Structure formats: structure tokens, C-alpha cells
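> Make a model of this:
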Amino acid sequence: MFLDNLLPDCMGILTAPSAILKRLCRKEMVSFGLLANLNVMKRRKTISGIDSIWDIGANQGQFAFMAHCVWPELPIYSFEPDPDSFVQLQQNFAKYAIPGQPHNVALGAEQASLELRRYANPVNNSFLTRTEHNETESYTKVIVDCTTLDTFSTTLPRTKAALLKLDVQGFELAVIKGSTNFFRHCRYVLAEVSFSSSYTNGAHADEVMLALREHGFECIQLLDLLRDKQTGHILEADMLFVNKRMDGHL
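Take a look at the predicted model:
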């Protein structure tokens, strides 16, 4: 991971000392690069005026924990379909007194039952098949319930200015398709996108950018980068999008 948007010459650590402390104390919950960026974006008001955080692809609650550290007063609604990861997610919500609710459901383009592939490292769990190059890790399968964000969000307190985090291992376009109404009340989207997909038919970064642009979102920040250690090529990135339509710019 790189901190290109903080300071040059690997000086990013100086901008967010609290992030390195959290990393040392809660290593299993914290990505220093992402937490540092969240702190900086709040301080610079790159992200401002939000009333809730929606965590799609929550895993065990790592992002929820980091978001809670930065915005402790905001409710966080986390969605995780894997039943095993969800147990840990629930425990972390209780352990760290995170306001909001975790939900054991997948979000996609429609209401359905889907087959989730579960890997030894749960961050790789996906509804898509790993590419041949990456299909070396054994997995199990489980059938999970899927609905749309448009449908599920009607059962929760109404948001007027949400921050949506999207980390769904190539399934981004399906989630976006089922979020048309929700996006009208969503101020920011923080999406992990792939430039070299590890999953067959997984969404490419440019497809995610185009789909979000059709809903009025414009990319304003490039956050953590994962690079190929040999070539230096970008494999994945966390990108921040802002809804220009909410601010009357489109």
C-alpha cells in the first residue's frame, strides 16, 4: 500500500500520528494507509456533511472500526453475507460500541439466493469465480440471501447524506444497479476498484467509474494503492467519489 496523496517521499506517517497508534494497538482492525487518509480527508473537509456510513462488504468490521474512529457520532450500517465473518462482525460492533447495525445479507442487483465462495482468507470471498491465475486457494460454498440497497435501506433510518463504502470483490456493478434510489441521498462513495481483476467477469475500475458517473458521481481522490511488487503496476485502488448532483453541480 502507498500513501501517494498524503506527502511525497514516504512521509505520510507524519500527517496522522493517531493512525499509527491505532495500527499498533489494533493491528487486526486497521489499515494504516486507509485510516490515515480518512483522518486527513475529515480534517481537510474533503469528506464533510455526512449523516451515516454504509459499509458494503464489511468482512469482520475493519472499515466500520476505522470509520467509527474518525466519525464516532455517526451510525454505521454494515452488510456481510458470509455467516462466519458476520459473527465476528457482530462481536466487533459490540466490543467497540459502534453505533448502527450489522446485517447478514448480500447486496446486489435483485432479490435472489446466491452462491458465495468462501476462502481461507475471508477478504477474498466473492460471488464470482477466481481467475485461473488466482484459483489456487481452496474454498467452500454457502448459499446466502441477496437483496438491493434500494430495498433494504427503506427498513433503516432515512439518510440524507450518506457515505457509502463499496468493497465486494468484482461485484460492484450489481450493487450499483440496485442502488439507484439510494444514490439520490448519498454524498460520497468510497470504492475499492480493480485494475487487474482477480475474478472472472469482475468489474474493472473504468466500468465502476462509468457506472457511478451515470449517477452523478465524480472521482476526487485516489487513496490506497496496491501495486504489483515486480512491475509496480497498479492492481487495486481505493477511490473517493462525490455526488455532484447533490451539490447542484450537474
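> Every contact and neighbour count from this point should use C-alpha atoms.
Fine.
> quick one: which helix or strand includes the residue nearest to Thr140 when sequence neighbours are not counted?
In space, and not counting its chain neighbours, Thr140 is closest to Arg118: 5.2 Å by C-alpha to C-alpha, 6 or more residues apart in numbering. Using DSSP states H and E, Arg118 falls within strand 112-119.
> try Val242
strand 234-243.
> quick one on the thing from earlier: can you give me the neighbour number for the residue nearest to Thr140?
21 (other C-alpha atoms under 10 Å).
> Which positions within the strand holding Val242 qualify as buried?
235-243 (16 or more other C-alpha atoms under 10 Å).
> Helices of this protein, start to end?
Ranges of helices in the chain, per DSSP state H, are 17-25, 32-43, 62-70, 83-95, 149-153, 172-177, 205-213.
> for those helices, which one sits closest to Glu137?
Closest to Glu137 of these, according to C-alpha to C-alpha: helix 83-95, at 17.9 Å.
> Okay, angle between that closest one and helix 62-70 too, please.
10 degrees (axes from the mean of the first three to the mean of the last three C-alpha atoms, to 10 degrees).
> one more to put side by side:
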Amino acid sequence: MLINSFKLFINKIISFTGYKISRLKYIHSSEINLINSINFFRIKSIIDVGANEGQFILRLLKQNFKGNVISFEPIAKAYEKLLINAEKNKQKISWYVAEKCGLGAKDFSNDIFISQHSESSSLLRILPKHTNLKPLSKTISAERINIKKLDNFYDYIKKLDRNIFLKIDTQGYELEVLKGAERTLELIAALVVEVSLVKLYEKQPDWLDIINFLKERNFVIWSVERVMGDVNTGETYQLDIIFVKDNYLVNS
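Got it, this is the predicted structure:
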């Protein structure tokens, strides 16, 4: 009773801002939606591609994720912090950081363009559409990195506990990562991929190419989250799309 009275009192105060406290089950939270999807898929292992400093896994740890993780990150400075974060959390989960490398459709070496906001760094050159909205995403340096196929790590991945969840956040390079993961995708129950509805990087593939690529490999869309957009115009720039393998849904 006291809690309800307090809630009514707070609602009266904040109603002037246009908000109110609610426990309605249809109120949406992207963070909760992600962990609820992972729990629903009974995920035991995560492949974290484009890990940066490990922010994605750290978010899941706050939501009490328990399982195995293998992370990939090519930028030296971010990679060092990723190793530290994995070490700090070794008592909570089995978190393996793979060798420092980027992932793509083939094995080669190339420059990665490092943004001031390092999570916006990419193997593709960033476009003004991105930097005009987020000035800290501008390129400040470049670093030579090795790029490998995810399938090169297939023998390790197939030993992971099922079900396996794949996360790809590589700033316009997602389709290339998928092309280098044909065998690995056979092991994947679900995945989340960041896609751009507008061109934010040079030579970035159309977002429909990613959807069609996964559709041809029996993945269907499970959930969509808005990641970035222009609040002044209402235009959406990027989405996080969760896909699930259709035969997994049949067998769930």
C-alpha cells in the first residue's frame, strides 16, 4: 500500500514532464529484450565479433548471463582493455579472447580506420552522414591488422556448449564477416547483426543484402531495435536485428 501511494505521488510529480512510472508488460526495454531473447533461446555460448573493450558481454553480465564467450577485436588499444575485462570477470564466466584480428570473407591484411569514438572504427572509410551526426566518430588514425575468416576458428567453436549466439558489430563490414562464417553459421541458433539503413561507410552493402544472405541460410527475423538515428528529422540510421534459425524455432 505504501509503495503504491509513493508511486502515485512520484507520478504526480513527473507527470509535468510527460512521463509516468509503469509496470505494464508491453513497455519495451532493448536491454531486457536482448537478455530475454537469449534466455528464451537457452543460449550457453556467445561469439562476440567486434568486441571493442567487451561492452556487449559486460552488459549481459549485469543481467546475470552465465555461459561461454569467445571475443574478437582487431584494434590494439581496445584489445588490451578487452583482455583486462575478460580477466576481471573470469570467476563469473568462461571468457576467451581470441588472437588480435578482424574478421572477414578471406584472410588478408588491411588498414582499419580508427575513430575518436573507437566503437565506430571500421575497415571501411566513414562517411559525412555518420560524422555529421556523431562528430566523435571521425577518423583520427589507421592501424594495420590481420583479417581472418571466422571459420578458421571452427574447431574451437564446435566445442562450445550449445546453443550458440553470434553477435556482429563491425561498422559496415558485417556481410563480409558472415561470408567468412559459412560453416560456423551451421552451429548458430541465433544472432544479432547491426545493419545500416543508410550509407554510413564507403562500399557498405545494402542492409537487404544481409537479410537475404541470412534468409538463404534459414534465419528469420526475431526482433528489431533502433540503434542510431537523427532525433531532429526522425530518420533511422542503424538497427540491431536479432535472427533465429527457423528450424530452431520448430524444435523449441
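> thinking again about what came up before, tell me who's in contact with the residue nearest to Thr140 of the first structure.
Contacts for Arg118 of the first structure (C-alpha atoms under 8 Å, 6 or more residues apart in numbering) come out as 82, 124-126, 139-142.
> what residue of the second structure takes the place of Val142 of the first structure?
Aligned counterpart of Val142 of the first structure in the second structure: Glu143 (TM-score structural alignment).
> separation between its match and Gln55 of the second structure?
21 Å (C-alpha to C-alpha, to the nearest Å).
> on that earlier part again, in the second structure, what range does the strand holding Arg118 of the first structure match?
Under TM-score structural alignment, the match for strand 112-119 of the first structure is residues 108-115.
> Tell me which residues touch Phe171 of the first structure, please.
108, 126-128, 202-203.
> make it 10 Å
Contacts for Phe171 of the first structure (C-alpha atoms under 10 Å, 6 or more residues apart in numbering) come out as 57, 107-109, 126-128, 199, 201-203, 208.
> Report the separation between Pro75 of the first structure and Leu164 of the first structure.
Applying C-alpha to C-alpha, the value for Pro75 of the first structure to Leu164 of the first structure is 12 Å.
> Out of the two, name the residue with the larger neighbour count.
Leu164 (23 against 19).
> Contacts only, for the aligned residue in the second structure for the more buried one.
With the correspondence set by TM-score structural alignment, Leu164 of the first structure lines up against Leu166 in the second structure. Leu166 of the second structure is in contact with 45-49, 69-70, 184-185, 187-193, 242-243, counting by C-alpha under 10 Å, 6+ apart.
> How about Leu166 of the second structure, nearest residue that isn't a chain neighbour?
Leu191 (4.4 Å).
> Share the number of residues neighbouring the equivalent of the one you found over in the first structure, please.
Using TM-score structural alignment, the equivalent of Leu191 of the second structure in the first structure is Val189. Here the count is done by other C-alpha under 10 Å, and Val189 of the first structure has 23 residues near it.
> Could you report the separation of Val189 of the first structure from Leu74 of the first structure?
Applying C-alpha to C-alpha to Val189 of the first structure and Leu74 of the first structure gives a distance of 16 Å.
> How about His133 of the first structure?
41 Å.
> the more surrounded of these two?
Set His133 of the first structure next to Leu74 and count neighbours by other C-alpha under 10 Å: Leu74 wins out with 16 against 8.
> Give me the aligned partner of that one over in the second structure.
Using TM-score structural alignment, Leu74 of the first structure lines up with Gly67 in the second structure.
> if I pick that match, what's in contact with it?
43-46, 61, 92-95, 160-162, 164.
> repeat that with 8 Å
If you count contacts by C-alpha under 8 Å, 6+ apart, then Gly67 of the second structure has 43-46, 93-94 around it.
> Which of these are still contacts in the first structure?
Retained in the first structure by both residues aligned by TM-score structural alignment, their matches' C-alpha atoms under 8 Å are the following of those: 44-46, 94.
> hmm, back to that, pull out the buried members of the contacts of Phe171 of the first structure.
57, 107-109, 126-128, 199, 202-203, 208.
> Just send the residues you listed back as TSV, with distance to Lys22 of the first structure too.
Listed next are those as TSV, based on distance: C-alpha to C-alpha, whole Å:
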residue	distance to Lys22 of the first structure
Gly57	22
Leu107	30
Gly108	33
Ala109	36
Ser126	29
Phe127	32
Leu128	33
Tyr199	32
Gly202	33
Ala203	32
Val208	31
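> can you pull the contacts of the closest residue to Arg184 of the first structure other than its chain neighbours?
What sits nearest to Arg184 of the first structure in space, not counting adjacent residues and going by C-alpha to C-alpha, 6+ apart, is Met246, at 7.3 Å. By C-alpha under 8 Å, 6+ apart, the contact set of Met246 of the first structure is 184-185, 187.
> if you look at these, which of them are in strands?
Arg187 (DSSP state E).
> who touches Ser52 of the first structure in this structure?
Here Ser52 of the first structure is in contact with 74-77, 159, 161-163 (C-alpha under 8 Å, 6+ apart).
> Mind telling me what it corresponds to in the second structure?
Per TM-score structural alignment, Ser52 of the first structure is aligned with Ser45.
> and if you look at Gln62 of the first structure?
Under the alignment (TM-score structural alignment), Gln62 of the first structure maps onto Gln55.
> before we move on, what about Thr151 of the first structure?
So Thr151 of the first structure corresponds to Asn152, using TM-score structural alignment.
> What count of nearby residues applies to that match?
16.
> My read is that Ser109 of the second structure contacts Lys149, right?
No: taking C-alpha atoms under 8 Å as the definition, Ser109 of the second structure is not a contact partner of Lys149, at 12.0 Å.
> Tell me which of these two has more neighbours.
More crowded of Ser109 of the second structure and Lys149, by other C-alpha under 10 Å: Lys149, with 23 against 13.
> how far away is the more buried one from Glu174 of the second structure?
Distance from Lys149 of the second structure to Glu174 of the second structure, by C-alpha to C-alpha: 12 Å.
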